[in-house]
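1. Got a predicted structure plus its sequence, pasted below:
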Amino acid sequence: MSGNKKEERPERPSEVDGTAHLFRAIGKIIKVLRNNAGLSQVELAELTHCGEDLISSIERGVRTPQPDFLLLADPALGAGGVLTAAVDDVRQALARARVRHPDWFRSFAKAEAEAVALHYYAVQAVPGILQTPAYAEAVFRYRRPLYDEETIQTRLADRISRQALFDKWPGPTMSFVIEEAVLRRLLGGRDVLREQLRRIIEVARLRTVHFQIMPNDPDEHPGLGGSFTLLTPKGRREVAYTEIYGHARLIIDPEEVRMYTERYGIIRAQALTRRESLERIEKMLGEL
């Protein structure tokens, strides 16, 4: 390559597909409008009938601003129709995300969205539904074989769209048990991990969520077989889901599901309590 020729920079995901970028941009606009209106996050939360944590997450691009929220926020912020004008684009983006999951994942994505109870055990990475955009991008960008830029952005938008579950009311009962080693892995770098740990704390404080850490030092461990998810669809029996390198399996056999349920119960019994887990994450943040 000639020394006078600049090396072309690969397109960033947001330059290929603007879905995730749209949500981040709206979050930034809301923050500017809120500051200009002289409102705190708590005050905006009261005006839009939601939690302060949701406002913070939307402004940081961690949570998707739902159409109903935008319709309430526009007059509250004196936006003059700026946020209302984005409602149709947000609806279309959410609709695209709902149908773009890979074929092997669609059965689980549908079951997850409709579930009344969800329980996640993670040993490799933070569960997708908890991931920040930066953490999720690191997961997709550094996997092998490599994804192209369009696929990275599509998968990223799909993953973040799943977090709309946290905005549902009544929402599903949710629990997470994550291996401590996962939360110490510097995936994406220190700044990315810091943001991810703060996001976990934010979600773990929701009334519908129970969060635990499996510490690194137990002398026995019932879950070395890998990550799995237990979910209960409305009006149906509990099922289990596993996934290894794109090979997904939705398990419906009652006896096999029972074994996963039993394993999860023992894992939760051996994990740190909710309070201990949050204290452990705060300590991790202090060490970064």
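-> It's in.

2. From now on I want contacts and neighbour counts done on CA atoms only, so please keep to that.
-> Fine.

3. Show me what secondary structure element comes after the top helix by length along the chain.
-> The residue-count maximum for a helix in the chain (DSSP state H) belongs to helix 19-37. Next along the chain after helix 19-37, taking DSSP states H and E as the criterion, comes helix 41-47.

4. just to revisit the earlier point, what is the longest helix of the chain packed up against?
-> helix 52-59, helix 87-99, helix 149-161 (3 or more CA pairs under 8 Å, 6 or more residues apart in numbering; DSSP states H and E).

5. Go through it and flag the buried ones.
-> 19-31, 33-34 (16 or more other CA atoms under 10 Å).

6. still on that earlier bit, highest mean neighbour count out of the helices and strands packed on helix 19-37?
-> A comparison of the helices and strands packed on helix 19-37 by mean neighbour count, using mean count of other CA atoms under 10 Å, puts helix 149-161 on top with a mean of 23.

7. Which one, of the helices and strands packed on helix 19-37, ends up nearest to S14?
-> helix 149-161 (6.7 Å; CA to CA).

8. Helices along the stretch 51-200 of the chain, start to end?
-> Counting by DSSP state H, counting those that start in this stretch, the stretch 51-200 of the chain has helices at residues 52-59, 67-76, 87-99, 103-114, 133-141, 149-161, 180-184, 190-204.

9. Below is an additional structure, to be compared with the one above:
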Amino acid sequence: MPGPRDLDPSSSPRALLGAELRHAREKAGLSQEELGQRLFVSGSFIGQLEAGTRRMQREYARLLDEALGTEDFFQRHCGAAAKSRYPEHFAEAVEAEAEATEIRQYAPLLISGLLQTPAYARAVFRAYRPTAPAEVIEELVAARMDRAALLDDPTGPLLWTVLDEAALRRRTGGREVMAEALRHVAGLVRRNRVIVQVLPFGAGAHASMEGSMKLMDFEDAPPLLYFEGVGTGRLEDDPTTVRYQRRTFQLLTACALSPADSLALIEDIAQDYGHEEHH
């Protein structure tokens, strides 16, 4: 049975690396759980590596080469699979996002990335990096818009977002930018491309007051959970944690306005911003 072969750089490195990992594991006669035990990770983590929903870090590549007898194959190729235009703490989440069949997220303070317009994203990045050169900001905006292109594909993932009312009321970039941003969100809803609910101020205390969350489900891999903070991020695959946060999201949707009422509020606030700008 042939061993792992060098990867074609013109193909998707992450997908091919995952396929080669599955090949090498099966050749060694190991289950995902058994291989995971040798790396001190879960079997679901191995499954995510094989499915290409998680990137292979160098420390795991070394351990895989040792456990599977593949010399330095995975160490040599994990670098190509890890190249990204996104910050290290976020890159793996973006890659998983592109493979997901369903995405559920709560955004407490800003319109979530997949729903942003260029002007809104530009205002966000400028606030994050007030002294960055303009070309750096534009590169970040372009990367974010490339992510948002995921929604241009009608067969793309189901996106269900709960936006806190604070994200709608905070004047990010000014009234004109906010009016455009909210009309964009409303347009996606009216085209039946996304489900958006607004968690109103009147809901009071709720289940996710400590921060944002993103749940991602996949066709052939276990679900992932992404937490994000200022300059940091973490992917989590622990089934208990994922199950708990899935229930948290359900509680948020129960407290939020209905999709129809949420759309009406978004369009009303967009109209208010537009009138203020006109006057």
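-> Right, received. Where do you want to start? Only a predicted model underlies this, so the values are computations on that prediction, with no experimental measurement involved.

10. Which of the buried residues of helix 19-37 of structure 1 sits closest to L44 of structure 1?
-> Using CA to CA, the buried residues of helix 19-37 of structure 1 come closest to L44 of structure 1 at R34, 7.5 Å.

11. circling back to that earlier point, which pair in the buried residues of helix 19-37 of structure 1 has the greatest spatial separation?
-> In the buried residues of helix 19-37 of structure 1, two members sit farther apart than any others by CA to CA. They are T19 and R34, at 23.0 Å.

12. what residue of structure 1 matches up with E139 of structure 2?
-> Aligning on TM-score structural alignment places E139 of structure 2 opposite T154 in structure 1.

13. ah, wrong one, I meant E20 of structure 2
-> Here E20 of structure 2 stays unmatched in structure 1, going by TM-score structural alignment.

14. roughly how far apart are the counterpart of L215 of structure 2 in structure 1 and D158 of structure 1?
-> Counting by TM-score structural alignment, L215 of structure 2 corresponds to L230 in structure 1. The gap separating L230 of structure 1 from D158 of structure 1 is 20 Å, by CA to CA, to the nearest Å.

15. swap in G265 of structure 1?
-> The gap separating G265 of structure 1 from D158 of structure 1 is 30 Å, by CA to CA.

16. Which stretches in structure 2 count as strands?
-> Per DSSP state E, structure 2 has strands spanning 102-107, 158-164, 195-199, 213-217, 224-229, 232-236. These are given in chain order.

17. Comparing the fourth one with structure 1, how large is the average distance?
-> Between strand 213-217 of structure 2 and the aligned residues of structure 1, the post-superposition mean distance stands at 0.8 Å (mean CA distance after the TM-score superposition for structure 1).

18. Then the third one?
-> When structure 1 is superposed, strand 195-199 of structure 2 averages 0.5 Å from its matched positions, counting by mean CA distance after the TM-score superposition for structure 1.

19. which part of structure 1 lines up with that strand?
-> Counting by TM-score structural alignment, strand 195-199 of structure 2 corresponds to 210-214 in structure 1.

20. How about the second one?
-> Residue correspondence for strand 158-164 of structure 2 in structure 1, counting by TM-score structural alignment: residues 173-179.

21. With the last one instead?
-> Under the alignment (TM-score structural alignment), strand 232-236 of structure 2 falls on residues 247-251 in structure 1.

22. And for that stretch, what's in contact with it?
-> Outside of stretch 247-251 of structure 1, the residues within contact range by CA atoms under 8 Å, 6 or more residues apart in numbering are W104, F105, S107, F108, V239, A240, Y241, T242, E243, V257.

23. Next, the buried residues of that stretch.
-> Here stretch 247-251 of structure 1 shows A248, R249, L250, I251 as buried, counting by 16+ other CA under 10 Å.

24. and the third one, how far is that from V239 of structure 1?
-> I take that to be L250 of structure 1. Taking CA to CA, one finds L250 of structure 1 at 7 Å from V239 of structure 1.

25. do the same with the first one
-> If you measure A248 of structure 1 against V239 of structure 1 using CA to CA, the figure is 13 Å.

26. quick one, longest helix in structure 2?
-> Max-length helix for structure 2 by DSSP H is helix 259-278.

27. So which elements touch it?
-> Partner elements for helix 259-278 of structure 2 (3+ CA pairs under 8 Å, 6+ apart): helix 165-169, helix 175-190, strand 195-199.

28. In it, which residues are buried?
-> By 16+ other CA under 10 Å, the buried positions in helix 259-278 of structure 2 come out as P259, S262, L263, L265, I266, E267, I269, A270, Q271, Y273, G274.
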